[in-house]
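Engineer: missing the sequence, but the structure's below:
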């Protein structure tokens, strides 16, 4: 039986560009996972891992022109956006190399024996070890930073886990190019190239999560796809951790005093956030609680102007375009929902048109009180693409009632006035407490689009934003791929080097006498 070809598609036209790979057969997938599993011993060398991560960053930077050109041809995200995304990607690789070198990610704890305690305490030494082969499911909207060379891959490799990446069908050529660069980097520092593998195909993705040698998985994508994989990971004879980033509405609350103080500024900022990356960011604001009245009207007018100035954009594939168009239409058809700026298909877009996957940005408006009606539940769900919903609320109680109906989110944003940011008890403090319950990141007087790669970052949230309480961005993302092991009363010569009294590796540790 002939292998199923994998084609690269130009989203600007909707036409096939070139065949870049073939879908992995069950045998191909099994061989990739087994080779990755066999590379674990080599990857356990921390020095080699550090060198590998840094070499991968250097090769990606050195191939920047080809990487960006290929990614833009498949995603239409633009060279400026993709150049920045590549810089973020290589920064992540170097940051994880630094983390491995510094060593605190191992969380080494040593408790010396204390026989006089009641009860007596034995000698205990604890650190973290890698789980094993990690399956990474690449995201559509970030062909670099959340794909083959992205944060899941970088953090797993840093932990000492080989990676098999299921490439996203929206950017297979970019995936193949980046995968080849990572494998070159591995060989250059003396590691097997099998520490990173790339596979294609829907069935390969299912086979990957079920493979008995896969020990954990990371996913960024839709609720439907992520939940199916999560359930498959849980249904295995030996269930495995599944760290999925699924969907998020990312609510924004604009207080009455903030609207009175800077309505135009907030409206313009909202337009930029909603249309960034053609609304394909996982932290795009999808629901904005805006006060009813003249100040809220001024904000809506500024938002409309900002959206009009942006112009049409190109979504990643026809499924996303179709989902966006139908999702906007379903929401706009609800009673009392208006479309001050109509979102929908762009000029000449669609099957047979020259506009490919082009769409127009817009926003919907609805009285906030309607959102307590189950018939309006779709307005509390993510619509992927450049559209948001303005919910006009009458008072703080009505806004709070809407917030209490929301599921988990990656982010929640508060637009506050200068007086409200001064602190102390009051409505602003109550709002922060309320949104902390439903989001993994709380933003004040900024916008959630743009997730800084930093040690204190958290990119996750209550379900369905994520399937675990971990982060997929920032230094602590490495913790997903490690498990703790404690050694009790083990003689020093038999301990791993990381735990020996002499600390031959010079690692940070917490010691209890």
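Structural biologist: Good, I have the coordinates. A quick note: this is a predicted structure, and the numbers were derived from the prediction, not measured. Numbering: from 1, shown residues only.
Engineer: make it CA atoms for all contacts and neighbour counts henceforth
Structural biologist: Noted.
Engineer: Pull the contacting residues for residue 412.
Structural biologist: 250, 251, 252, 435, 436, 438, 439, 440, 441, 442, 443, 448 (C-alpha atoms under 8 Å, 6 or more residues apart in numbering).
Engineer: ignore the last one, residue 140
Structural biologist: Contacts of residue 140 (C-alpha under 8 Å, 6+ apart): 147, 168, 169, 170, 171, 221, 316.
Engineer: Checking my notes, it in a strand, right?
Structural biologist: No. Counting by DSSP: H, G, I helix; E, B strand; the rest coil, residue 140 falls outside a strand, being coil.
Engineer: Could you save the contacts of residue 412 as JSON lines and add columns showing distance to residue 110, neighbour count and secondary structure?
Structural biologist: Converted to JSON lines, the contacts of residue 412 look like this (distance: C-alpha to C-alpha, whole Å; neighbours: other C-alpha atoms under 10 Å; DSSP: H, G, I helix; E, B strand; the rest coil):
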{"residue": "250", "distance to residue 110": "41", "neighbour count": "29", "secondary structure": "coil"}
{"residue": "251", "distance to residue 110": "44", "neighbour count": "27", "secondary structure": "coil"}
{"residue": "252", "distance to residue 110": "45", "neighbour count": "27", "secondary structure": "strand"}
{"residue": "435", "distance to residue 110": "38", "neighbour count": "26", "secondary structure": "helix"}
{"residue": "436", "distance to residue 110": "34", "neighbour count": "16", "secondary structure": "helix"}
{"residue": "438", "distance to residue 110": "36", "neighbour count": "25", "secondary structure": "coil"}
{"residue": "439", "distance to residue 110": "35", "neighbour count": "25", "secondary structure": "strand"}
{"residue": "440", "distance to residue 110": "32", "neighbour count": "23", "secondary structure": "strand"}
{"residue": "441", "distance to residue 110": "33", "neighbour count": "20", "secondary structure": "strand"}
{"residue": "442", "distance to residue 110": "35", "neighbour count": "21", "secondary structure": "strand"}
{"residue": "443", "distance to residue 110": "38", "neighbour count": "15", "secondary structure": "strand"}
{"residue": "448", "distance to residue 110": "40", "neighbour count": "24", "secondary structure": "coil"}
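Engineer: Regarding the nearest residue to residue 126 once chain neighbours are set aside, what is its secondary structure?
Structural biologist: Closest residue to residue 126 apart from its sequence neighbours, by C-alpha to C-alpha, 6 or more residues apart in numbering: residue 486 at 4.2 Å. Look at residue 486: counting by three-state DSSP, its state is strand.
Engineer: putting a second one here so we can go through both:
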């Protein structure tokens, strides 16, 4: 059952978050780490119930969803480790010198954060996902706008988060949940909200991005939007292992019914490639329904646009949509069509679902020029042989993505200290990551204390370093 939160309730949730910030901003790293671990423990303790609810609403399958709960609790515990390290504060001290005051700089939390949950990850990018975890980690209360694609899962997760935070001593208002389109708009408009994080479509994200900027007091908006994730297969790689690459591509673009933001949606292959010849045998797994009717409509519209491009050929799959859902599909065009200004926009627009587009290129030099016309993506992948010089390919792709793979496929996103899950527009609205340890940086701002009395300095900037954190002191990194 879909529920819409009344505007008065949105106001109440955000006002409580504002009140809670007075406590969360001053809570110690150990205290906030305890909050995160408490949430993780609660989710792990109820994994079977959560998976059953989510599978009923999304049909993603118990195995996939069980793994996603584990990823979600792993993220929460990673951010607890980030707090223990202390480097996330970026503490810097420059002692007074002739003609210069004493300056001490660190990062502090922004304030209450609005999180807009995604449809395709009912746990890892939803109520207790990475955005919520990273905001809570640095002391920002969170109000989540639930996704209508899995409402019962969202409510149950929110109840567990609320209970866990209360038991761990977090202040009332540190976490809240709202539902409904109008509630989502009221949330981003509320003056207590200091930043917003979103994962979803370009259209939806851009509308919220613009709204965040149009507020009387504009706020940062961290949106993960559309991404086509180009893949380049060199002539040598195709000749040596084209059939193997076909199997890898098929597994990647069909994973999760193609409903991954890192799905390889655009694949550059040599004309007459082994990969293209081998791909049809790897495509056409049993149809599966898409997550929401809105996604299904977008998928159908995207296919119509692709099929309407002159010369676009369907090389794998059958265009049909049985009750069980659409079949996976592969289209192909030549490079001349792809670079034609009349068709480039259509051919480089993400189609969310089980489809990918092959672009047949005649030679490496022409390929590099075509890649220069691409917009931003989360990822790009190069499949080449060890003795090939891919410097030019790497340079043009590195300008356009946040993660550049050499071999492998982009649909797996490891949750680590070094991960970057973000890229130039339209992949994201900022250059910060939404996955990995440095995701906390989105919800912090710098502050400098000049000639401050010791008594008013945060612990991170006091002379004796009571937290024992890494700091840069007079230009030297000190642990």
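Structural biologist: Everything's here; your move. Quantities reported herein were computed from a predicted structural model and do not represent experimental measurements.
Engineer: if we can go back for a sec, now which residue in the second structure aligns to the residue nearest to residue 126 of the first structure?
Structural biologist: Per TM-score structural alignment, the equivalent position to residue 486 of the first structure in the second structure is residue 448.
Engineer: about what we covered before: and which of the contacts of residue 412 of the first structure is nearest to residue 160 of the first structure?
Structural biologist: Minimum distance to residue 160 of the first structure across these is 26.7 Å, recorded for residue 440 (C-alpha to C-alpha).
Engineer: Enumerate every residue touching the closest one.
Structural biologist: 409, 410, 411, 412, 458, 459, 460, 461, 462.
Engineer: what do we get in the first structure for residue 278 of the second structure?
Structural biologist: That one, residue 278 of the second structure, aligns with residue 302 by TM-score structural alignment.
Engineer: tally of neighbours for the nearest residue to that match once chain neighbours are set aside?
Structural biologist: Of all residues not flanking residue 302 of the first structure in the chain, residue 267 sits nearest, at 4.8 Å (C-alpha to C-alpha, 6+ apart). Number of residues near residue 267 of the first structure (other C-alpha atoms under 10 Å) recorded here: 24.
Engineer: cool, and residue 499 of the first structure?
Structural biologist: Counted with other C-alpha under 10 Å, residues neighbouring residue 499 of the first structure total 23.
Engineer: Not counting sequence-adjacent ones, nearest residue to it?
Structural biologist: Nearest to residue 499 of the first structure is residue 125, by C-alpha to C-alpha, 6+ apart, at 6.5 Å.
Engineer: aligned partner of the one you found in the second structure?
Structural biologist: By TM-score structural alignment, residue 125 of the first structure lines up with residue 104.
Engineer: same deal with residue 61 of the first structure?
Structural biologist: Residue 61 of the first structure maps onto residue 44 in the second structure, by TM-score structural alignment.
Engineer: next one: residue 329 of the first structure
Structural biologist: Checking TM-score structural alignment: residue 329 of the first structure goes with residue 304.
Engineer: cool, residue 389 of the first structure as well?
Structural biologist: Using TM-score structural alignment, residue 389 of the first structure pairs with residue 357 in the second structure.
Engineer: The helix or strand where its match lies against the first structure, how far on average?
Structural biologist: Element membership for residue 357 of the second structure (DSSP states H and E) is strand 355-361. Taken over the aligned residues, the distance from strand 355-361 of the second structure to the first structure averages 0.4 Å (mean C-alpha distance after the TM-score superposition for the first structure).
Engineer: will you turn the contacts of residue 412 of the first structure into TSV that also has distance to residue 507 of the first structure?
Structural biologist: Formatted as TSV, the contacts of residue 412 of the first structure follow (distance: C-alpha to C-alpha, whole Å):
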residue	distance to residue 507 of the first structure
250	39
251	42
252	43
435	38
436	35
438	37
439	34
440	31
441	31
442	33
443	35
448	36
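Engineer: And the residues you listed, which is closest to residue 43 of the first structure?
Structural biologist: residue 440 (32.0 Å).
Engineer: Under the alignment, what does that closest one map to in the second structure?
Structural biologist: So, by TM-score structural alignment, residue 440 of the first structure is matched to residue 402.
Engineer: Quick check: nearest residue in space to its match, chain neighbours excluded?
Structural biologist: residue 423 (4.3 Å).
Engineer: and the gap between the aligned partner of the one you found in the first structure and residue 64 of the first structure?
Structural biologist: Residue 423 of the second structure maps onto residue 461 in the first structure when the alignment is built from TM-score structural alignment. Plainly put, residue 461 of the first structure is 33 Å away from residue 64 of the first structure if you go by C-alpha to C-alpha, to the nearest Å.
Engineer: The counterpart of residue 78 of the second structure in the first structure: what secondary structure?
Structural biologist: Residue 78 of the second structure maps onto residue 95 in the first structure, with residues paired by TM-score structural alignment. At residue 95 of the first structure the chain is in helix, as set by three-state DSSP.
Engineer: dump the residue contacts of residue 95 of the first structure.
Structural biologist: Residue 95 of the first structure sits next to residue 475 when contact means C-alpha under 8 Å, 6+ apart.
Engineer: Helices of the first structure, residue ranges please.
Structural biologist: Taking DSSP state H as the test, the helices found in the first structure are 26-38, 40-43, 46-62, 64-75, 79-102, 151-159, 172-188, 202-210, 223-235, 256-275, 294-310, 318-332, 396-403, 427-436.
Engineer: Distance to residue 341 of the first structure added to those helices, as a markdown table?
Structural biologist: A markdown table is the format used below for the helices of the first structure (distance: least, C-alpha to C-alpha, whole Å):
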| stretch | distance to residue 341 of the first structure |
| --- | --- |
| helix 26-38 | 47 |
| helix 40-43 | 53 |
| helix 46-62 | 40 |
| helix 64-75 | 25 |
| helix 79-102 | 25 |
| helix 151-159 | 36 |
| helix 172-188 | 35 |
| helix 202-210 | 37 |
| helix 223-235 | 28 |
| helix 256-275 | 11 |
| helix 294-310 | 6 |
| helix 318-332 | 11 |
| helix 396-403 | 23 |
| helix 427-436 | 28 |
